[in-house]
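Peer 1: What shape does this take:
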Amino acid sequence: MVRHPDAPLTGGRAGLRRLARWWLAPLPAPPAALRRGPLRPGAFPSPLRSARLTSQLGIALGVAFAVCFLTGLLSHLIQHPPGWFSWPARPVWLYRLTQGVHVATGLASVPLLGVKLWSVYPRLFTWPPARSLAHAAERGSVAVLVAAALFQVVGGVLNISRWYAPMPFFFTTGHYWVGWLAAGALLVHIGVQLPVVTGALGRPAAPPPTVPPGPGPAGLSRRGLLTATAAAAGLITVTTLGQTVRPLSGLAVIAPRRPGVGPQRVPVNKTAAGAGVRAAALDPSYRLLVDGPGGHLSLDLAALNALPQYTAHLPIACVEGWSAAATWTGVRLRDLVTLVGADPGRTTVLVESLQAAGRYRASTVAPQLTADPLTLIALRLGGEPLHVDHGYPARLIAPNRPGVLQTKWIGRLTVGGPR
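Peer 2: Got it, this is the predicted structure:
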């Protein structure tokens, strides 16, 4: 049966129509007396702001946030791998690259986000503040996006500076979940603003309104503003890369770590004293315990040094974005696994530190890393015995692995069964 087009709506469709009318209905105008200060007309006279400028900044910021989100998600999966995820051992520099890009792009977002927020700042004081419930919801979603973006950028800067006092939560967890919130809010914002962006970019740029000359210097043009923003982002990127690229280390004036600076010319994050492990690490009675399905080993330093020694040139790549390549020497993990009757290619290994507590006092080595000949229980760095802050008497060093998982001050290896 076909409904006549003039017949009234009934049932569910009528309810949906009424809901849509209610959702889009204009709200009562607020009293005009409230329109003061930044709410008054002409409160923001800068001729530089335009839909085109905001769109260009938004595209650049959206690309930066997308790169940050994807590389950050990858780092989270590597540190907390679900059952379906596998991270390769080679190339040895891959994590160094992805995490370096994550941090460098996040820092480059600082000027982009600042200028983007400046370009849309007057919209906070749109009159009336909400034209309808739908308009109010749209503005609320933008508020969520701005809050999430500021949380991610400010928190990321505090993290790479290792200043955790202003954050009363575990940074990694907060950064991960707010990252998803920011990504979702960004997708919604793109969907809403896409017609505006395409319209603004599809027509020629309008010249800024003529401003009567004043006694001061000539004003900045929109192109000049974009150039200055790009230059600031580029400068931050170059100085950040100095945490990894030795030729640029002299430019790393705002970086908390530099290659070649630290014990044995390699930076450290956590010292033995800071981890509360110095006395246990320097104890002459130290033993490395190795438990496996075919036996148990208790090895002192003399016994470890008597085993075949191998050397690998591998980077330490930390989640804060700095990295440094170094030459490590020690016993291959797969040789120790073989000694206790397990197959390295089918075995995970739980590596435990002498630390009594801490989120990263233990880590699990996947089979592809257990079997890799470059995965070492390192005893020396640069040909010298490990400095205590680098994990003396023994530490894990494996290819393509975050620094927080390169366990220091190893006390026990527990060799598991096939995975």
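
Peer 1: all contacts plus neighbour counts: C-alpha atoms, from now on.
Peer 2: OK.

Peer 1: Which residue ranges of the stretch 151-300 of the chain form helices?
Peer 2: Along the stretch 151-300 of the chain, counting by DSSP state H, counting those that start in this stretch, helices occupy 171-202, 222-241, 272-275, 278-282.

Peer 1: Which residue ranges of the stretch 201-350 of the chain form strands?
Peer 2: Taking DSSP state E, counting those that start in this stretch as the criterion, the stretch 201-350 of the chain contains strands spanning 288-292, 295-299, 310-317, 323-332, 347-353.

Peer 1: Now render the ones you listed as a markdown table, adding mean neighbour count and distance to residue 258.
Peer 2: Output for the strands of the stretch 201-350 of the chain, formatted as a markdown table (neighbours: other C-alpha atoms under 10 Å; distance: least, C-alpha to C-alpha, whole Å):
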| stretch | mean neighbour count | distance to residue 258 |
| --- | --- | --- |
| strand 288-292 | 20 | 32 |
| strand 295-299 | 14 | 35 |
| strand 310-317 | 21 | 12 |
| strand 323-332 | 22 | 8 |
| strand 347-353 | 23 | 26 |
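
Peer 1: Looking at the helices of the stretch 151-300 of the chain, spot the one closest to residue 314.
Peer 2: Closest to residue 314 of those, according to C-alpha to C-alpha: helix 222-241, at 18.2 Å.

Peer 1: Now do the closest one: which elements does it pack against?
Peer 2: Here helix 222-241 touches helix 94-120, going by 3 or more C-alpha pairs under 8 Å, 6 or more residues apart in numbering; DSSP states H and E.

Peer 1: Number of residues surrounding residue 20?
Peer 2: For residue 20, the neighbour count with other C-alpha atoms under 10 Å is 12.

Peer 1: distance of it from residue 159?
Peer 2: 45 Å (C-alpha to C-alpha, to the nearest Å).

Peer 1: on that earlier part again, take the strands of the stretch 201-350 of the chain and lay them out in CSV including distance to residue 191.
Peer 2: Shown next, in CSV, are the strands of the stretch 201-350 of the chain (distance: least, C-alpha to C-alpha, whole Å):
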stretch, distance to residue 191
strand 288-292, 55
strand 295-299, 60
strand 310-317, 37
strand 323-332, 38
strand 347-353, 45
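
Peer 1: And this one, please, so the two structures can be compared:
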Amino acid sequence: MKSPFPARLSDASFSGRLHDARTATVIGRLLGAAVAVCFVTGLISHVWQHPPAFLANALPSRPAWGYRVSQGLHVACGIAAVPLLLAKLWTVYPRLFARPVVRSARHALERLSVAVLVASALFELLSGLLNTAQWYPWPFSFVPVHYAVGWLLVGAMVLHLAVKAPEIAAHWRRRSAGTLSLPDEDATDRRSLLRALGAAVGAVTVTTVGQSFTPLGRLDLLAPRHPGHGPQGLPVNRTAARAGVDAQAVRDWRLRIEGPRPYELTLRELRALPQHEVTLPIACVEGWSKAARWTGVRVRDLLDRAGAPPGARIRITSLERHGAYRVSEMAHTYARDPLTLLALRLNGEVLSFDHGFPARVIAPNRPGVLQTKWVGRLEVL
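Peer 2: Next up is the predicted model:
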């Protein structure tokens, strides 16, 4: 049987419109901007969750909304990049069938950079989307792999830009020339494509960004989280049942503070200490966030009573039985910030089990996974 496909494919074999360098350049710079924002904000998120040794005691606690904005941008730009990437691939896919496969060393570098760029971009966007839904159908740990492939994506993009710099410069501001360029009368088609692409980016953004930008919460139709849904008006990622914390686990609960002058407090004694109220957001790596009113004891007051030196970090240990963030550390910039509380109440109510009863940490400019719930011990390092 004769194959329905021609033995050799060339640019002329593709009759679809808009497969030209000018269109690819316009979409490419939009996609490049989205990837750049994702990379920078992803780097911020990773450093805040897993600070290197030289930053472990120096991360800033202000602005209080910093992590909320950074991670919200990370997820929003990642979602917006999905239609941009699909449009970019559609525009350039005829080039994937160009023959010969490799024409020179420079062309080989170009093909290699494209292969790595496409594969890493698809992986980052797909794994990031599944992370927002907390679905992990793979055997590896999401955070380190997503972080490593992010560097691979940026490296491949830089290599690709370096190899294609002459073509990009040639089509940055003027119409394309070549076998797949559009005649002047067809420029309207490109504008229509870009308008449709802009509408698609706007639609996926408006219907998901409300999980972090609460004024658009009513339009939060496609995001896996709604900032107003959850116990006490706040979403929960990890429930008490999942963490293995129940009434029996906190029946004889006492807070242990380890330091030069160690001591313990019962819940009644903790409630008898001066209480402070702050309004701070919970900002999770999945992209959702919401501000709430928290009431409790300032962590710095607890540390002063234990004789902690001003520059000391602290280690926070949860009652939960297992989990990657069961134990976290806090820089002195957070521990000494007057907004950092060992919270006992949320929005005027006693903490529910799912929100960390009997006590949890709440601090400004800090990832949600490090706002430790079910706190059992504070240790001065």
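
Peer 1: What is the resulting TM-score of the chain superposition?
Peer 2: The TM-score (TM-score structural alignment, normalised by the length of structure 2) is 0.93; 374 aligned residues with a C-alpha RMSD of 2.2 Å.

Peer 1: before we move on, back to that, with mean neighbour count and distance to residue 86 of structure 1 added, can I get the helices of the stretch 151-300 of structure 1 in CSV?
Peer 2: Putting the helices of the stretch 151-300 of structure 1 into CSV (neighbours: other C-alpha under 10 Å; distance: least, C-alpha to C-alpha, whole Å) gives the following:
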stretch, mean neighbour count, distance to residue 86 of structure 1
helix 171-202, 15, 19
helix 222-241, 18, 28
helix 272-275, 14, 30
helix 278-282, 17, 33
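
Peer 1: between those helices, which gets nearest to residue 138 of structure 1?
Peer 2: Nearest of those (C-alpha to C-alpha): helix 171-202, 8.4 Å.

Peer 1: could you say what helices and strands that closest one packs with?
Peer 2: Using 3+ C-alpha pairs under 8 Å, 6+ apart: helix 171-202 of structure 1 touches helix 51-79, helix 133-160.

Peer 1: Now mean neighbour count and distance to residue 381 of structure 1 too, for the ones you listed, in JSON lines please.
Peer 2: Formatted as JSON lines, these follow (neighbours: other C-alpha under 10 Å; distance: least, C-alpha to C-alpha, whole Å):
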{"stretch": "helix 51-79", "mean neighbour count": "18", "distance to residue 381 of structure 1": "24"}
{"stretch": "helix 133-160", "mean neighbour count": "17", "distance to residue 381 of structure 1": "25"}
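
Peer 1: Using JSON lines, please lay out those together with distance to residue 279 of structure 1.
Peer 2: Listed next are those as JSON lines, based on distance: least, C-alpha to C-alpha, whole Å:
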{"stretch": "helix 51-79", "distance to residue 279 of structure 1": "29"}
{"stretch": "helix 133-160", "distance to residue 279 of structure 1": "28"}
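
Peer 1: For residue 291 of structure 1, find the nearest of the ones you listed.
Peer 2: Counting by C-alpha to C-alpha, residue 291 of structure 1 lies closest to helix 51-79 out of these; the figure is 23.8 Å.

Peer 1: Mean distance between that closest one and structure 2 after superposition?
Peer 2: Here the mean offset of helix 51-79 of structure 1 against structure 2 after fitting is 0.7 Å, by mean C-alpha distance after the TM-score superposition for structure 1.

Peer 1: can you tell me what part of structure 2 that helix aligns to?
Peer 2: The counterpart of helix 51-79 of structure 1 in structure 2, counting by TM-score structural alignment, spans residues 21-49.

Peer 1: Distance from the matching stretch to the middle of the chain?
Peer 2: Centre-to-centre, stretch 21-49 of structure 2 and its host chain are 13 Å apart (C-alpha atoms, centre = their mean, to the nearest Å).

Peer 1: Can you tell me what residue 142 of structure 1 aligns to in structure 2?
Peer 2: Checking with TM-score structural alignment, residue 142 of structure 1 has residue 114 as its match.

Peer 1: Not counting sequence-adjacent ones, nearest residue to its match?
Peer 2: Leaving aside its sequence neighbours, residue 114 of structure 2 sits nearest to residue 160 (C-alpha to C-alpha, 6 or more residues apart in numbering; 6.7 Å).

Peer 1: With residue 47 of structure 1 as the reference, measure out to the equivalent of that neighbour over in structure 1.
Peer 2: Matched to structure 1 by TM-score structural alignment, residue 160 of structure 2 sits across from residue 189. Residue 189 of structure 1 sits 25 Å away from residue 47 of structure 1, going by C-alpha to C-alpha.

Peer 1: before we move on, what about residue 301 of structure 1?
Peer 2: Taking C-alpha to C-alpha, one finds residue 301 of structure 1 at 71 Å from residue 47 of structure 1.

Peer 1: circling back: so the residue nearest to residue 114 of structure 2 sits against residue 107, correct?
Peer 2: No - with contact defined as C-alpha atoms under 8 Å, residue 160 of structure 2 does not count as touching residue 107 (10.6 Å).

Peer 1: Kind regards, and thank you for your time.
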